[in-house]
Each structure stands twice: as C-alpha cells, then as structure tokens.
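Visitor: compute the structure for the input listed below.
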Amino acid sequence: MRSFRALLLFVSASLGFAAGEKIAVIPKGTTHSFWKSVEAGARQAGVEVDAQIIWKGPLKEDDRAQQIAVVQQFSTDDTDAIVLAPLDDTALRAPARSAMQRGKPVVIFDSALKGEAGTEFISFVATNNHRGGQLGGEELARLINGKGKVVLLRYAEGSASTMAREAGFLAVMARHPGIEIIVDNRYAGPTISTAQDAAMNLLDKLREADAIFTPNESSTQGMLLALRQTGLTRKKILVGFDTSPFLLAALKRGDVKALVAQNPTRMGYLGVKTAVAHLRGEPIETAVDTGCVLVTKTNLDTPEVKAVLGN
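Guide: Sure thing, here's the model as predicted:
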C-alpha cells in the first residue's frame, strides 16, 4: 500500500498535480546528463515530501537572459520556493534577491551566488568544488610524476562552480615546480561542440602537453572527442570532471584516466528537501556539502564510488 501511494505521488508530481508546496527547480541547462540526474533527485524529494516539482531552465548553459527570465517568472507566480543553479554568480544575484523580497525563498545549488544567506538566498547546496579541483589536480600530478606540461581548458567566465574547480586544480599545480602550465586562459564554452572546437584550436599545445584537465561534463567530453579526432587519445593523460555514461565508458577503456564525480542526484534531492523544510518552519543548514570523489578504472566498483554514482 505504501509503495502504491509513493507511485501515485511520483506520477502526480511529474504531471504537476502534487498536493503540497510548489517548488520551481531551475538548472543551468537541460541537456547534459548531469542535469537529468539533478532532476531525478529533485523529483524523488518531491515524492517523499508531497511537493509539486516544476523543472524549467535554459536549453544551453550560456543563456543568462533566459535563466533570469525564468527566475523572474517564478518570482511572481504561485510558486512557493525556487531552487536555482545560477549560470552567473553575479547576473543572477538581483533576480534571486527580488524573489526573496517577494517572499519566495531561494535555495542555491551546484554553483555559488555572490551574496549572503538570508539576503540573496537561504541555503547553498553543492559540491565542494575547490576540493574537487584539488582531487583532479592531485591525481594528474601523480600520473605525470610531478613533472611535465599541462593544459587547463576552462569552462566559462562567471560560472562559480567551475571557476572554483579550476582554482583548486591550479593550487595543486603550484605545489609542483616540475609542472608547467602551458595553457590556462582558454574556454570550452557551454556545449560539447564548442568544447571540441576550442580543443581543436589548441591542437599544437595539446600535442606539446603531457596532461590535460577539464572542469565539467561538456568540456571533458568535447576534449575527449578532439583527442580521438586527432589520434591523441591515450597519448595524453586526460583528467576530467563529472560522470556521464559516455565518460564512464571512456574511463573503462582508458581514454580518460580519472574523473571527479559529483552527486547530482543528491544535489537535486537536498535542494528540494531544504526548500520544503524551510517552508514548513523546520531548521535548515545555510551550507550543505553534497560530496565528491575521484573515480578511476581501479576504484570504479568500490562501495564509496558506487554510492556517489547511484549504483
């Protein structure tokens, strides 16, 4: 009986008929595997707390104007709370503050927003992105024995999550005098296609490099496709971020040496749970670390990694 009720709640939430609070969940984009996992977690939480989940965000992860418009829409309708992954840590600050002033609590997830909890938002639910970048950097340095030439292909300006990962990675590189960063000022852009193009434009530097770091799903996949296209796969050490099925398959083949795994399902889940708890007058944390772990071919089947990957 209990499982039947849970099924009914899930169907109702998916179709927009849940009886409880209405929670708008606004991702950075809607195409990458990462965001599909976030959505699954958000909807799971909606079932458990009997809340209606409205999932809406820009198609591409560079459409700040569209994301701002979505936040403004939910700020003025009958939505009870907003769970937001801001595309830009500055551009989304005013829309989030406006929603808060209208009595719509905002939970920030995945990527930080400049501002203070209680003013621009009520809680920040995310990976410790700086630590994630450090994990990737430590593994890359180990793989090249602390010496060699390295390319960092950044993601996008204004994206707080990936900027923190890049900073964490570079902090580790700075501890190794034998490592030379030969590129750190180029950006992959919002899609796999733009990342592949950016990587192809760096072909001379990639041939020179011993290792490469990429800070999110699309930049990692785009870089990998470029390496395959140019015959450099496995000749260069690639350490990336995020764990889509495509990237995990590449890890198993040895095309990628390591991936830093976040827990997007948990992120979506806790974002919604935090918003609903606040609406119901329950105490919440202003900062929630959803965890990350380094994934390699050798530890892929360990309980710790399986727990993060949702296996």
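
Visitor: from now on I want contacts and neighbour counts done on CA atoms only, so please keep to that.
Guide: Fine.

Visitor: separation between Asp80 and Ile182?
Guide: Distance from Asp80 to Ile182, counting by C-alpha to C-alpha, to the nearest Å: 48 Å.

Visitor: neighbours around Gln72, how many?
Guide: Per other C-alpha atoms under 10 Å, the neighbour tally for Gln72 reads 16.

Visitor: look up how far Ala99 lies from it.
Guide: Taking C-alpha to C-alpha, one finds Gln72 at 7 Å from Ala99.

Visitor: and the helices in the stretch 1-150 of the chain, which stretches?
Guide: 2-15, 33-49, 64-76, 93-101, 129-143 (DSSP state H, counting those that start in this stretch).

Visitor: who touches the shortest one?
Guide: Helix 93-101 is contacted from outside by 68, 71-72, 75-76, 105-106, 113-115, 119-121, using C-alpha atoms under 8 Å, 6 or more residues apart in numbering.

Visitor: how about that helix: buried residues?
Guide: Neighbour-count burial for helix 93-101, counted by 16 or more other C-alpha atoms under 10 Å, picks out Arg93, Pro95, Ala96, Arg97, Ser98, Ala99, Met100.

Visitor: report the angle between that helix and helix 64-76.
Guide: 10 degrees (axes from the mean of the first three to the mean of the last three C-alpha atoms, to 10 degrees).

Visitor: next up, the contacts around the residue nearest the centre of the chain.
Guide: The chain has Asp110 as the residue nearest its centroid, 5.4 Å off, counting by C-alpha atoms, centre = their mean. Residues in contact with Asp110 (C-alpha under 8 Å, 6+ apart) are Ala85, Val125, Ala126, Thr127, Ser161, Met267.

Visitor: the fourth one: how many residues sit nearby?
Guide: If I follow you right, that is Thr127. So Thr127, with other C-alpha under 10 Å, has 22 neighbours.

Visitor: quick one: the strands in the chain?
Guide: For the chain, applying DSSP state E gives strands covering 22-26, 52-55, 81-84, 106-109, 123-126, 148-154, 179-187, 211-213, 237-241, 258-261, 287-289, 293-295.

Visitor: next, the structure of the following sequence, for comparison with the previous one:
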Amino acid sequence: MSDRHEPPRSALSSPNGLGTAADGVVLLWWGGCERASPPGRRHTMSTRTKLRFDLQRTAWMLLMLLPLLGSCHRQPSVVIAVIPRTSGVLMWEPEHGGALATALPQGADIYWNAPTREDDIQGQIALVDRVASRSYQGLVLSPDHALALITPVRRAIARGLPTVVLGSPLAMPAGNGLWYVLNDEQTGARMAAQRLTAMLGGKGSIAVLGINPDITGIVERARLFEGDLAQSAPEIRVVVNRSGSFNLPHEQQVAEETLREHPEIDVIVTMTATAMHSALAAIAASPEKHIRVIAFDPDSLTFDSPNLDSMIFENTRRMGTEAVQLLLAEHRGISQPAVTYVEPVLVTRENIHTDEVTQLTSMDWRPARMRWKWSVGP
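Guide: As a prediction, this is how the structure comes out:
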C-alpha cells in the first residue's frame, strides 16, 4: 500500500459533485461549502437531492460571474471624438497620446479617427458629420481646410456637441459651444526669425515655401515670420514666398523653380513637411548649392540631410491634453477659456535627444500603463 497521495480533484469535475481530498476525507460541495465525512463512508444521494445540489452549485457560479459580466459591458460615461488632419504621422500621433493620457484617468475614453491624407477634405467632413450624429460628449477637430469645415462644425454645435478646434483656427468666433486650442504661431515665427538671423549674421537672401492658403495658421505663421524678420533683421531679404499645398509633386516643382530662378538664396524656410521634403530634394539635386533649411511641421525626427538646420514642431501632445481637459471640465460645468495657445518647440541637432523632445515627438500614443514592458532575465 503506497503512502503517496493522489492530487486533489475539483468538486466541479468529480462525479456527483464529490471531490476526494489528499487525506482520504470525502468532500461534498453544498452550495459552495465543504462538508467532510470520515474515511470509509460515502454519501449516497437520491436523484432529487443531487438535482438540488446541482441547481445550488449553478446558482453560486452565476452569482460569482455577474460582476465580471457587468465589467465587460460597462461603458465610459464620456467619450470624446478626436479627428486630426491625418493619422500615422509624427505631427498628429502625439495628439492621440495626450488625449488618451488625459481621458482615461478621469473615466473617459477617446474615439480616434482621421482621413488617410491631409488633403482629403471630404473624408474629414464625413467623419465630423458621423460623429455629430452619434452620442459623443465632445469633438476635437484639426481642420484640413479653413473654410470647408465651417459648415460641418456649425452642424455639430447645433446638435449640442461641444467642439474644440485644435492647431489652426476656422473663420468663426469662439463661444456658444466652440473653443480653440491653437499653435502659438507668433512664438514659432519668432523662433525661426531668431535662428535665421544667427545663421546669416543678420544679412542674406531667403525663400519661404509651402504657404498653404487652406490652413489659416500657416498663412498667419508666414505673415508673422516675415514681419518679425523685417523688424529684427532688415538686411535679410525675402526674395520669394510661394503658396503651397499638401501635393508633393507640385511642391517639388515649386522648389526646383525657386532654386533655378533665385540662385542667390542662402536659406529656405518651409511651412509644411511637404515643402520641407521638396526643398531638400531640390537642393540635393544641385550639390554645388550650400543652402540650409529651417522646417516647420516636419513629419520625421531625423537630420539625414546636411542641409537641414532645424525644425519647429507644434506641440500637439500638449494640445491634445488641453483640448480633452477643457471638454471634461465643461462636461462638469466648469467654465473654460475660449482660446488657449500652446508654444511650439525648436528642435536642433543639439537638443534632439533630450527627454523633452523625445516625449514631444513620440509616436507611441498609448499611455504608459498600457504599454508592454519587456525584460530579459529574472
């Protein structure tokens, strides 16, 4: 006779609801409670008693599962829709991170959707209309077009949807359900003017490319930059400023024409990522030209080209945080300012690896607690 005990079996898997303990005591599960009988004796149950035991056991199991089932279907009381110009790019994914990191700790959630391209105006209008027709508690929108998005935003506000326009404004005043969280174009223009003045020693010729007339903030940025430069460094001449778009072939053509027609240019200031890529490609095709580039709103965090001097990033992560915080406060009945400005950040080869820049430009939109943590070893 062996002294080795068999491992215990669960009562749920034992015949007749019986489980055998390691010491030989027979355990009977009765409504979730154990009863013991001496070794050598077995409980005998009638069919009626067994049925009652099974019903009780099933009832206890359902009672234990109810909290879990409830948590699976529990929905946040506040869901805010966030629609950037596009997604999957360096400029807008940080906004996603800022919005989520603000919403989740306060019991809210974020619905994130965007057009696949920045020039897909109809696609963004359709998204705004879809959000306005559903039960969201707020909308954060970065418009692809200064005029085309006015009517959809008015429709959304008329349906009672509080709306924050982020990054660049629309041609409609704040108030009555509309707020603005905007890039501080004046600060960005001053950053570029100061950087340019230091590069050229206060004297030289420049071009300004990519002034997209569909984005109010970009037009204002170019105006403020040229005004600041004229006041602080009057000997730096803007020999050409060209309107632009998000169309890469068009921007490449503009950059090539600019270099061909104005060989005296020392620096190009680009207002969009599309203009930046086009200018750098045109310069690379003319290696005899030693032209440097200051780029607004880039879509990559690299200094692969020796001609790229610096980049000025909109702090969309902070804007996303401010916009969601504003809507949550309004939802609780706390009045918020009509317009908030967020300063951009100048990125150079010297500060590109700092914690501030790394956090600002992170493409990982998940809050820290949602990220996988990998380790090697114990």
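
Visitor: from the buried residues of helix 93-101 of the first structure, which is closest to Val151 of the first structure?
Guide: Arg93 (31.9 Å; C-alpha to C-alpha).

Visitor: please compute how far stretch 139-158 of the second structure lies from its chain's middle.
Guide: For stretch 139-158 of the second structure, the separation from the chain centroid amounts to 19 Å (computed by C-alpha atoms, centre = their mean, to the nearest Å).

Visitor: now it: which residue numbers in the first structure?
Guide: The aligned range for stretch 139-158 of the second structure in the first structure is 82-101, by TM-score structural alignment.

Visitor: which ones are touching the equivalent of Val256 of the first structure over in the second structure?
Guide: In the second structure, Val256 of the first structure lines up with Leu308, judged by TM-score structural alignment. The contact partners of Leu308 of the second structure, by C-alpha under 8 Å, 6+ apart, come to Leu280, Arg292, Val293, Ile294, Ala295.

Visitor: gap between the residue nearest to the centre of the first structure and Gln262 of the first structure?
Guide: 10 Å.

Visitor: what residues are shared contacts of these two?
Guide: Thr127.

Visitor: contacting residues for Lys306 of the first structure?
Guide: Here Lys306 of the first structure is in contact with Leu300 (criterion: C-alpha under 8 Å, 6+ apart).

Visitor: ok, the one 3 residues further on next?
Guide: Counting by C-alpha under 8 Å, 6+ apart, Leu309 of the first structure touches Thr243, Ala261, Gln262, Asn263.

Visitor: need the counterpart of Leu327 of the second structure in the first structure.
Guide: By TM-score structural alignment, Leu327 of the second structure lines up with Ala275.

Visitor: related to what we said a few turns ago, neighbour-wise, which of the contacts of Leu308 of the second structure leads?
Guide: Ala295 (27 neighbours).

Visitor: tell me the counterpart of that one in the first structure.
Guide: Using TM-score structural alignment, Ala295 of the second structure lines up with Gly240 in the first structure.

Visitor: correct me, but that match touches Ala211?
Guide: No: if you go by C-alpha atoms under 8 Å, Gly240 of the first structure and Ala211 don't touch, sitting 10.8 Å apart.

Visitor: still on that earlier bit, dump the residue contacts of the match of Leu327 of the second structure.
Guide: Counting by C-alpha under 8 Å, 6+ apart, Ala275 of the first structure has contacts Ile23, Ala81, Ile82, Val83, Pro105, Val106, Val107.

Visitor: can I get the residues you listed in a markdown table including distance to Ala287 of the first structure and neighbour count?
Guide: As requested, the contacts of Ala275 of the first structure are exported to a markdown table (distance: C-alpha to C-alpha, whole Å; neighbours: other C-alpha atoms under 10 Å):
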| residue | distance to Ala287 of the first structure | neighbour count |
| --- | --- | --- |
| Ile23 | 19 | 27 |
| Ala81 | 17 | 25 |
| Ile82 | 16 | 28 |
| Val83 | 14 | 29 |
| Pro105 | 15 | 28 |
| Val106 | 13 | 32 |
| Val107 | 10 | 29 |
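
Visitor: what about the nearest residue to Lys114 of the first structure once chain neighbours are set aside, how many neighbours?
Guide: Excluding the flanking residues, the one nearest Lys114 of the first structure by C-alpha to C-alpha, 6 or more residues apart in numbering is Asp89, at 5.5 Å. The number of residues packed near Asp89 of the first structure is 18, by other C-alpha under 10 Å.

Visitor: how close does Asp89 of the first structure get to Leu113 of the first structure?
Guide: 4 Å.

Visitor: anything in contact with each of these two?
Guide: Ala160.

Visitor: show me which of the contacts of helix 93-101 of the first structure is closest to Tyr155 of the first structure.
Guide: Once C-alpha to C-alpha is applied, the member of those that ends up nearest Tyr155 of the first structure is Leu113, at 17.0 Å.

Visitor: and the closest one, what pairs with it in the second structure?
Guide: Under TM-score structural alignment, Leu113 of the first structure pairs with Leu170 in the second structure.

Visitor: so what's the counterpart of Ala287 of the first structure in the second structure closest to, chain neighbours aside?
Guide: With TM-score structural alignment as the criterion, the equivalent of Ala287 of the first structure in the second structure is Val339. Closest residue to Val339 of the second structure apart from its sequence neighbours, by C-alpha to C-alpha, 6+ apart: Tyr180 at 4.7 Å.
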